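Q: show me the folded form of this:
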Amino acid sequence: MPFVPHTENEVREMLAVIGVDSVEDLFAEITEEMRPKSFELPEGLSEMDVLAKLEAMAAKNATDRTSFLGAGFYDHYIPAAVDALTMRGEFYTAYTPYQPEASQGTLQAIFEYQTAVTRLLGMECANASVYDGGTALYEALMMAVRKTKRRKIIVSEALNPIYRVMLGSYTRNLDIEFVTVPHKEGRTDIDGLKKAIDTDTAALLVQNPNFFGSINDFTDLFTACREAKAVSIVSAYPVLQTLLKTPGEMGADVAVAEGQSLGLPLSFGGPYLGIMTCTKKMVRQMPGRIVGRTVDSNDRTGYVLTLQAREQHIRRQKATSNICSNQSLCALRALVHMCALGELGLKRAARVSVERAHICAERLTAIDGVDMLTRGPFGNEFAVTLPVNAFEAIAKLTARGFVPGFPLGRYYEGLENGLLVACTEKTSEEQIGIFAEMLKGALK
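A: Here you go, the predicted structure:
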């Protein structure tokens, strides 16, 4: 017998308040072809049958591909210690640390994570993360809007286009003006960005390395931003920060990153980790949780939520965030990963990734018709132009077990032949050689 919580009279009263005549009217926006055809569910299966069915479905996934796909998400090696430690029940099932007296372990882990990412990015403050790199960029943008009371955002076209789509979605109804400065053959147009900054600018958004893999020093650009009293925001790649000039050294106000490359598997698109750091002058605009270390009345070390400018704690209109899901487990994985590798291990992973990318670039550009698009210094990712549409090459090689990269034509008009290629420390020279020979054959 079904459980029906409302009487017919109650249903009629609610519909009258809403202003519709029937329950069916509530779903008028859903077209007929999109509505469920039936709610007649199949009969249940035994545990053995369910397991066999799921295993057969999982077996259809291609898990043996060699991938040169990056575009913001990278297949770095994850030490076994990361799973061993973070899968412990104390961490894996830990709830949001609202009560510090019952959450000292979780709070300490978050505090250590904040310390690690501020050191990595050369910044002063960090929060306990947001959802992913794109969300972090949006939240940084809103920090700038609140701080400056301005609505104009200068964006480099060499910023990850996936993030730019996210920014457009998040701000669609927020009366924010975006001024996009085009890239120059894959390079960030620093002079163009400088010229675009004016006294109406709330924030400048750039990426290092940029989406095409090109490395930049934004120190002068951030100085120009500061002179206009605008907020400088940079999206960074955490692994390469062990080798590059940090956002803090460049003078950035806010530095964000996608933390997936620090101990999080690619899986099927998540869950990921939005790293957020900033200078002390921006910290009161920062969303999420910030954990601090203090001492109690007996001089014992304790950890607390220092800033909680969320809608659950203060007036809704004054809140800087409505982020409610607990990202602490993802942050913990990043922390354990960084600690397991240490400074030398992180640098080695970054250095090997860069070396492999340069070897790959040499092998690919030795093929007739393949030219470098990325000019100047690049990290573990670079772009090339092919003599054919990149989608064609990707289809041919993927069918043979090699994913050659990301098609730039998906987001950049005029770059239909452009291919973005990434390497990590897991990319062997043998795989690079096979990739080059396969691409050479596909282009004939």
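
Q: going by C-alpha atoms from here, please, whenever you check contacts or count neighbours.
A: Fine.

Q: mind giving me the packing neighbours of the helix ranked longest in the chain?
A: Using DSSP state H to define each element, the chain has its longest helix at helix 328-365. Applying 3 or more Cα pairs under 8 Å, 6 or more residues apart in numbering; DSSP states H and E, one finds that helix 328-365 contacts helix 80-86, helix 104-121, strand 371-372, strand 381-385, helix 429-442.

Q: tell me which of the ones you listed is the most buried.
A: Mean neighbour count (mean count of other Cα atoms under 10 Å) peaks for strand 381-385 among the helices and strands packed on helix 328-365, with a mean of 26.

Q: okay, the angle between whatever helix or strand comes next after that strand and helix 429-442?
A: Using DSSP states H and E, the helix or strand that follows strand 381-385 in sequence is helix 390-398. For helix 390-398 against helix 429-442, the angle between stretch directions is 120 degrees (axes from the mean of the first three to the mean of the last three Cα atoms, to 10 degrees).

Q: to compare against the first, here's another:
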Amino acid sequence: MRYLPLTPADRIAMLAKIGADTVDDLFIDVPEAARLAGPIEGLPAHASEMAVERHMSALAAKNVSAGSAPFFLGAGAYRHHVPASVDHLIQRGEFLTAYTPYQPEIAQGTLQVLFEFQTQVARLFGTDIANASMYDGSTACWEAILMAARVTRRGRSVLSGGLHPHYGEVVRTMAKFTQDDIISLPAKMVAEADDAAVIAAIDDKTSCVVVQYPDVMGRIPDLAAIAEAAHAKGALLVVVVTEPVALGLIEAPGVLGADIVVGEGQSIGVGLQFGGPYLGLFGCREKFVRQMPGRLCGETVDVEGKRGFVLTLSTREQHIRREKATSNICTNSGLCALAFSIHLTLLGGEGLARLAGINHARAQATFERLTRISGVSLMNDAYFNEATLILPRDAREVVRELADRKVLGGVSLGRLFPQGEGLRNGLLVAATETTTDEDIEAFALELEAVLEGASA
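A: Alright, predicted model coming up:
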């Protein structure tokens, strides 16, 4: 039985309140050609449960899953080994069913987990504080830009050409509703990050400059130099980290002058999961704490002097008036934050450094083998576990042919930057601790065959 609590009069009153004539007016931002005018053509009206299950299973069987083939995809989502203990612990009832800790007296476990998670993220990022997680990395990036605008009272943001284009799209989409001025620098397929272009774009109206570290092509920008230039103009440096394992080897952004550090926590504890749910990380300087979005858990003592945990700051619209909120994204990905925290606890500081070292070594082995193939060269001067190969032909075609040969051989820059100039031969390749010598050799042999076939 359907539950329809609103009457036609209710709907008319609600539409009148927001200034819309019809419900269709709420969808004006969706192109008319993309709207359904009726049932989807070719889709059967109904089928039995067993028939649908068989059909969906057959479709799923056409996929090449991450664990069934040599896997070299990255570009913001990375395949790492997640210990079985992580999945075991997050499925315990007290964690799996826990929700927002509105009542601290009955939510001490949830609050403690979030407090420890915050501590881990702050130490990882080199920031004074971190919040109790965000929805994902891309929305955390946008929240950082909003925060920088509140802190500086400016509305102009500069996005590095090395920022993941999907993050840039999220920022530009959200900025349509805030009238923020977003300056997106072009992506260039060059050996080193174009720090000079980023610095040149900062002026007296800039609220923040957003730089990815390592960037989307695997390069490592000079954060200290960019931070100095930004601060000289009264702007903030926002750093985006899509591969937090890299911070086991390279310096933390906060130590290099970043004011706000955001990122995607998927690499640690969460897994690929067909694209989500993922986990947004957010850290900043302590002096900006009251402008930080999300929530902050704190440690205190109760009336008997016993250690306890509370929500110290809650600046989301769930807790306070909408116009006072620093964020209207309510999801804090608590279960994914727990998975991240468990995995990072199991690793410890030394374990994370060792894991990062293995990742870099696996990437070195991968690129050493692939660049022995005629016509293939490495663009990067430096990288962590991901870098850009330059191929003798369009990388999009190569990726498709490799997939037909059961090798998931990276992400083409032409796919990430469809409008980008001079990027179509770039192939972004990632290797992690899950990459074996057999995977590398299979990739190399199939890539060689694909390239030779095209030249024959």
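
Q: and the TM-score between these chains?
A: TM-score for the superposed chains, counting by TM-score structural alignment, normalised by the length of structure 1: 0.91, backed by 440 aligned residues with a Cα RMSD of 2.8 Å.

Q: circling back: show me the one of the helices and strands packed on helix 328-365 of structure 1 that comes nearest residue 395 of structure 1.
A: Set against residue 395 of structure 1 and scored by Cα to Cα, these come closest in helix 429-442, at 10.0 Å.

Q: map residue 202 of structure 1 across to structure 2 for me.
A: In structure 2, the residue matched to residue 202 of structure 1 (TM-score structural alignment) is residue 207.

Q: can you tell me the element its match falls in?
A: Using DSSP H and E, residue 207 of structure 2 maps to strand 206-212.

Q: now do the spatially most central residue of structure 1 against residue 21 of structure 1, distance only.
A: Geometric centre of structure 1, nearest residue: residue 133, 2.5 Å, by Cα atoms, centre = their mean. Taking Cα to Cα, to the nearest Å as the measure, residue 133 of structure 1 and residue 21 of structure 1 are separated by 44 Å.

Q: among the helices and strands packed on helix 328-365 of structure 1, which is nearest residue 10 of structure 1?
A: Closest among those, once you apply Cα to Cα, is helix 104-121, at 45.5 Å.

Q: which neighbouring elements make contact with that closest one?
A: With contacts defined as 3+ Cα pairs under 8 Å, 6+ apart, helix 104-121 of structure 1 has these neighbours: strand 125-126, strand 274-278, strand 290-295, strand 301-307, helix 328-365.

Q: can you do 7 Å?
A: strand 125-126, strand 290-295, strand 301-307, helix 328-365 (3 or more Cα pairs under 7 Å, 6 or more residues apart in numbering; DSSP states H and E).

Q: give me the mean deviation of it from structure 2.
A: Helix 104-121 of structure 1 differs from its equivalent in structure 2 by a mean of 0.5 Å after superposition (mean Cα distance after the TM-score superposition for structure 1).

Q: swap in stretch 340-347 of structure 1?
A: Counting by mean Cα distance after the TM-score superposition for structure 1, stretch 340-347 of structure 1 comes out at 1.8 Å.

Q: what span of structure 2 lines up against that stretch?
A: With TM-score structural alignment applied, stretch 340-347 of structure 1 matches the range 346-353 in structure 2.

Q: that stretch: which residues count as buried?
A: By 16 or more other Cα atoms under 10 Å, the buried positions in stretch 346-353 of structure 2 come out as 352-353.

Q: I'd say residue 259 of structure 1 and residue 275 touch.
A: Yes - in this structure, residue 259 of structure 1 is within contact of residue 275 by Cα atoms under 7 Å, at 6.0 Å.

Q: residue in structure 1 matching residue 219 of structure 2?
A: Residue 219 of structure 2 maps onto residue 214 in structure 1, by TM-score structural alignment.

Q: contacting residues for the residue nearest to that match when sequence neighbours are not counted?
A: Leaving aside its chain neighbours, residue 214 of structure 1 sits nearest to residue 378 (4.5 Å; criterion: Cα to Cα, 6 or more residues apart in numbering). Going by Cα atoms under 7 Å, 6 or more residues apart in numbering, residue 378 of structure 1 touches 213-215.

Q: where neighbours are concerned, which of the residues you listed has the most?
A: residue 213 (28 neighbours; other Cα atoms under 10 Å).
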